[in-house]
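Trainee: predicted coordinates and the sequence they were generated for:
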Amino acid sequence: MFTAIALCVAVFLTTALLSDNLPSGPPDEGELPGMARTHDIELGVAVAVNPLVHDGEYRSVITEHYTSVTAENTMKWQYVQPQRHQFDWSGPDTVVGFAESHDLNVRGHTLLWHNQLPSWLAQGSWSQDELRQIMREHLRALLGRYKGRVSAWDIINEPFEDTSPHLRENLWYRVLGPDYIAEALSMAHEIDPEARLYINEFGIEGGGDKADALHTLVEDLLQRGVPLHGIGFQGHFVHGNVPEDLADHMRRFTDLGLEVSVTELDVRIPEPSREDALEEQADEYRRVVEACLDVPRCVNVTVWGVSDQHSWVPEWFPGYTDALPFDEDYGPKPALSGMTEALSRRPSQRRPHP
């Protein structure tokens, strides 16, 4: 009799303890940032300048739920240097100033990319020495201005072709050759030796030829002593296609001594989005955050947009919607509870960040 009672009590206590650790709804104000810091990771969000300045609800979602920000567009080349030698710091200063005033870290995005280049640069005819000087001037201006204020930079963005393991023949590759990657990383490190320097790529989250090619490139860079500190797994997913083995593919790069981050997370759903799809999306967001928690050198999960009102998805992927944890009216969706559930687990023993 005593054994049976003791067993019942043990079951009751275990159930109570487990229920205490599981979120029953959206997190309370300020809860998620504290949970992320307990796990020693950043929980970030991409931000745009106009709503950051003019929309109080937009700002509240950021400050109440995240610990870092990434400039969605305003630090890209066409906005920072629209004309040669003419820099526009209004947008980047707004993002960095907002972050500093709210104790948020900043990820810089992005330095060398094949898209969103100003016409003077993209349509110019450059010698190697000329383009190398342009690259150095731009990196010195941008990284130098925010030295010590931006903790990590996507120096190289999407260096591989969309669906193949071959390096993309962008402006930098055509003029400088494949070693433009090493040159840019080395320049950036000279300008800001404390910043964490990243290669940021999509389509590598589930492994495959493209991920293998990136791994080979990274091994070569590290063997040559090129300053590279992290790999960004962008994480633009289609509902139903979030890989179960994401953590394993992250570990391939952390095993080389690098850190990794999920840099641009969203999970787009085909229209019309059903309630069961939103619940399944919550599980997908949970699994992505848990993958980061399972990899000791995963240091950041950044969601690519504050709300569905500001998502890039409908414009670029017609027929898809509801990609983010907040709806168009800033209401929390099940995806937010999915992230909360992942962060609610007991903190594991994670190696200190380098």
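Mentor: That came through fine.

Trainee: for the rest of this, base every contact and every neighbour count on C-alpha atoms.
Mentor: OK.

Trainee: so where do the strands sit in the stretch 1-150 of the chain?
Mentor: Secondary structure of the stretch 1-150 of the chain (DSSP state E, counting those that start in this stretch): strands located at 42-47, 68-71, 105-112.

Trainee: need the contact partners of the first one.
Mentor: Read that as strand 42-47. The contact list for strand 42-47, computed with CA atoms under 8 Å, 6 or more residues apart in numbering, reads 33, 36, 62, 66-72, 95, 264, 299-306.

Trainee: cool, the shortest one as well?
Mentor: With contact meaning CA under 8 Å, 6+ apart, strand 68-71 is reached by 42-48, 92, 95, 99, 104-109, 302.

Trainee: try this one side by side with the last:
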Amino acid sequence: MVATRAPQSSAGPLSRRGVLACAAALTATPGWAQEQIALKKAAFPIGACVQALHLDDQALVDLLQRQVSQITAEWQMNMEYVIGPDGGFQFDAPDRIAAFAQANAMRLFGHTLVWYAQAHPAFETLDETRIGFGDAYRNYILAVVGRYRGRMSGWNVVNEPVTEMGDGLRESLWSRRLGQLEHMSLAFNTAREADPTAALFINDYNLEYFPAKRATFLRLAERLLASGAPLTGLGTQMHLAADLPRGSVSEMMRDLASLGLPIHVSELDISLVRADNKALGRQELQRRQSALYGEVAEAFARLRPNQRFAFTFWGLRDRDSWLRKENATDTPSPFDDLGRAKPGAVAIAGVFGI
């Protein structure tokens, strides 16, 4: 997912609280912040993604226990993991993550059921003399959601359904076999059948960069609701670059809020190396990263309380971020490699009043 520069926004500046929080963050030292901050004291859930192997790292476990109140499986509840090479289901890793969440009184969020980018060979080579494609699709969702019935705060039911530039909906094995809107409606209805209490989301990225994509995303939500699908929330991933123009996030959040549904900041990180403006030095990018973390927090805090579903980081420490695989010099997370709070975490804490 490549973040691309958006046009300058006309949205207004941060509130006085947000400006003061960002200013404090820029002068804070990691040692001071590490001792002071507990993000999970926010008035809404603070989340982070994990892999099962992360739970062997006691330093990270300690940080998670101090900072978060919700856990998302980074990829081990995805089809690529759950369906094994032989076509059978494997739940060892997601079960371990679920057990960790339960043992630590954390909410558990499911990611993801249907994704255009993942179609397991078991579906591509399905013998329809034994089971129809639609039945196999339903059975998969029933099995995965049903396994964690009553334990999930919510699921990303459909992930990244809108094309890169927002000119339509993505094609996939699922859309070709079951229909573009129909496969999504079927997924939502099946997930609700499997778990009557979990919140059910569509989730996408670059909604703050491309207004056209955001508009298509919102139209899709309206179409799903009109079809009777039990869509109950909107997920905005927010894989950002540090040079995102000020106001872009606030404008996006206002647009998403217009439907009245709960909003999940679902995969937040802020890359330095993905910044388009190569003339900016690293120190300036770090300053902008901290300010942008504060702006995201400010935009989320402005939502009505019933729309603030959760605020989730995609990698709590720099060393655990997926972006490190792209570039080992990137430092996109709110905590450094050693788990010390960076100025971005200080900014967030200031905005959230914790």
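Mentor: Perfect, I can see it now. Predicted, not measured: the structure shown is a model, and the values here were computed from it.

Trainee: to Glu169 of the first structure, which of the strands of the stretch 1-150 of the first structure lies closest?
Mentor: Among the strands of the stretch 1-150 of the first structure, strand 105-112 comes nearest to Glu169 of the first structure, with 12.7 Å by CA to CA.

Trainee: quick one: that closest one aligns where in the second structure?
Mentor: Alignment note (TM-score structural alignment): strand 105-112 of the first structure is matched to residues 107-114 of the second structure.

Trainee: how close does that stretch sit to the first structure?
Mentor: Stretch 107-114 of the second structure, aligned to the first structure and superposed, deviates on average by 0.5 Å (mean CA distance after the TM-score superposition for the first structure).

Trainee: of the contacts of strand 42-47 of the first structure, just the buried ones, ChimeraX syntax please.
Mentor: To isolate the buried ones among these in ChimeraX, judged by 16 or more other CA atoms under 10 Å, type:
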select :33,36,62,66,67,68,69,70,71,72,95,264,299,300,301,302,303,304,305,306
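
Trainee: right, and the strands of the stretch 1-150 of the first structure - which one's nearest Val218 of the first structure?
Mentor: Here strand 105-112 is closest among these (CA to CA), at 16.7 Å.

Trainee: for that closest one, packing partners?
Mentor: strand 68-71, helix 90-101, strand 152-157 (3 or more CA pairs under 8 Å, 6 or more residues apart in numbering; DSSP states H and E).

Trainee: helices of the stretch 251-354 of the second structure, start to end?
Mentor: 282-301, 323-326, 343-352 (DSSP state H, counting those that start in this stretch).

Trainee: chain center to the shortest one: distance?
Mentor: Averaging C-alpha positions (CA atoms, centre = their mean, to the nearest Å) puts helix 323-326 of the second structure 17 Å from its chain's average.

Trainee: what is the burial count for Asp56 of the second structure?
Mentor: 10 (other CA atoms under 10 Å).

Trainee: try the one 10 residues further on
Mentor: Around Arg66 of the second structure sit 14 other residues, with neighbours defined as other CA under 10 Å.

Trainee: the first structure: which residue goes with that one?
Mentor: For Arg66 of the second structure, the residue aligned by TM-score structural alignment is Glu64.

Trainee: for its match, which residues are in contact?
Mentor: So Glu64 of the first structure contacts Glu29, Gly30, Glu31, Leu32, Pro33 (CA under 8 Å, 6+ apart).

Trainee: where's it relative to Glu57 of the first structure, distance?
Mentor: Applying CA to CA, to the nearest Å, the value for Glu64 of the first structure to Glu57 of the first structure is 10 Å.

Trainee: kindly report the same for Leu111 of the first structure.
Mentor: 30 Å.

Trainee: those two: which is more packed in?
Mentor: When Leu111 of the first structure and Glu57 are compared for neighbours, Leu111 comes out ahead with 20 against 13, by other CA under 10 Å.

Trainee: which residues touch that one?
Mentor: Counting by CA under 8 Å, 6+ apart, Leu111 of the first structure touches Lys76, Trp77, Leu139, Trp153, Asp154, Ile155, Ile156, Asn157.

Trainee: pull out the buried members of those.
Mentor: So, by 16+ other CA under 10 Å, the buried ones in the contacts of Leu111 of the first structure are Lys76, Trp77, Leu139, Trp153, Asp154, Ile155, Ile156, Asn157.

Trainee: what does the fourth one correspond to in the second structure?
Mentor: Structural correspondence for Trp153 of the first structure with respect to the second structure (TM-score structural alignment): Trp155.

Trainee: who are the contact partners of the residue lying closest to that match once chain neighbours are set aside?
Mentor: Nearest residue to Trp155 of the second structure in three dimensions, chain neighbours excluded: Gly110, at 4.3 Å (CA to CA, 6 or more residues apart in numbering). Going by CA under 8 Å, 6+ apart, Gly110 of the second structure touches Thr72, Ala73, Met77, Met152, Ser153, Gly154, Trp155, Asn156.

Trainee: if we go to 10 Å?
Mentor: 71-78, 94, 98, 144-145, 148, 151-157, 198-201 (CA atoms under 10 Å, 6 or more residues apart in numbering).

Trainee: could you check how far it is from Arg246 of the second structure?
Mentor: Gly110 of the second structure sits 31 Å away from Arg246 of the second structure, going by CA to CA.
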